[in-house]
Structure formats: C-alpha cells, structure tokens
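Student: Would you be able to build a 3D model of this:
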Amino acid sequence: MPYVNVKITREGATPEQKAELIAGITDLLVRVLDKNPATTFVLIDEVALEDWGVGGLSTLESRRRPTAS
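Tutor: Down below sits the predicted model:
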C-alpha cells in the first residue's frame, strides 16, 4: 500500500495538472514496483512560497534576489 506525498509550491497548479501528477505517479508505481493502483495513495500538498526554503532563504526571498550570472 504505497503512500506518496508530493509537495509543490502554491503557484496555481490546476486541478487537471494535479490529476495528471496523481495518475502518473500511480502508473509509475504500478509499472516499476508492480503495486496495485487501488491501494496506491498520492497526496499533493501546496506550500506557500514563504514556507519553502532553499539555500538558506525562503523561496519568496530567493526569487526576489538577482541571480548570479
């Protein structure tokens, strides 16, 4: 009974995109690990940009800074 938790930043993923993620992840587990899709759970959590950190900064702050070339 696989359980997959996907975390994405809250930036407007559509219900159709989320459905595609759920179907794709389920299909991958069926194909690679021979799991039963009826007992495969996929949960998508959307996280606010200020609650997601990378490089010691929130994603919101990181995107505000100029990128190094």
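Student: From here on, just use CA atoms for contacts and neighbour counts.
Tutor: Will do.
Student: for the protein, what spans make up the helices?
Tutor: 15-33, 59-64 (DSSP state H).
Student: let's see this one next to it:
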Amino acid sequence: MPLVHIDLIEGRNDSQIKGLVEDVTNAIVKNTGAPAEHVHIVLNEMKKDRYSVSGKLKSEEDQ
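Tutor: Model (predicted):
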C-alpha cells in the first residue's frame, strides 16, 4: 500500500487538488504497479503564517 504525504501551502482550489491527487495516483500506479485503490494520499495544507523560507513567513510575501 503506497502512502504519500504531501505538504503544501493553502490556497489551491478543489479542481487543483483533485488534479494533483489524480496525477500522483497515476504516477504511483505507473511506476510501482500498485493498484489505484491501494494508493493513499495525505494532504497537509499549511497556513502561510505557519511556513517560512529564509526566516520570512510566506504570509509576509503578500504584503
């Protein structure tokens, strides 16, 4: 059972999330031979004020 964890910053719409999990599932199936019904994906969406790069919060980029 492949289990994929994806961390990303919030802000994507339902269509983008749906496309992401479909593409990741297809890649796992193609490259491992696992059946799609055994592929599990966990999405962790982070608020922009809870993620930082180079000491700056991502929320600061919007200001």
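Student: Got a TM-score for the pair?
Tutor: The TM-score (TM-score structural alignment, normalised by the length of structure 2) is 0.84; 63 aligned residues with a CA RMSD of 1.6 Å.
Student: one step back: tabulate the helices of structure 1 (CSV), appending distance to residue 53 of structure 1 and mean neighbour count.
Tutor: Formatted as CSV, the helices of structure 1 follow (distance: least, CA to CA, whole Å; neighbours: other CA atoms under 10 Å):
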stretch, distance to residue 53 of structure 1, mean neighbour count
helix 15-33, 22, 13
helix 59-64, 5, 14
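Student: and residue 44 of structure 1, which of those is closest to it?
Tutor: helix 15-33 (7.6 Å; CA to CA).
Student: Touching that closest one from outside, list them.
Tutor: Residues outside helix 15-33 of structure 1 that contact it (CA atoms under 8 Å, 6 or more residues apart in numbering) are 35-37, 40-44.
Student: close enough to count as contact, residue 9 of structure 1 and residue 46?
Tutor: Yes: using CA atoms under 8 Å, residue 9 of structure 1 makes contact with residue 46 at a distance of 5.4 Å.
Student: Make a markdown table from the contacts of helix 15-33 of structure 1 and add distance to residue 57 of structure 1 to it.
Tutor: Formatted as a markdown table, the contacts of helix 15-33 of structure 1 follow (distance: CA to CA, whole Å):
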| residue | distance to residue 57 of structure 1 |
| --- | --- |
| 35 | 38 |
| 36 | 40 |
| 37 | 38 |
| 40 | 34 |
| 41 | 31 |
| 42 | 28 |
| 43 | 26 |
| 44 | 23 |
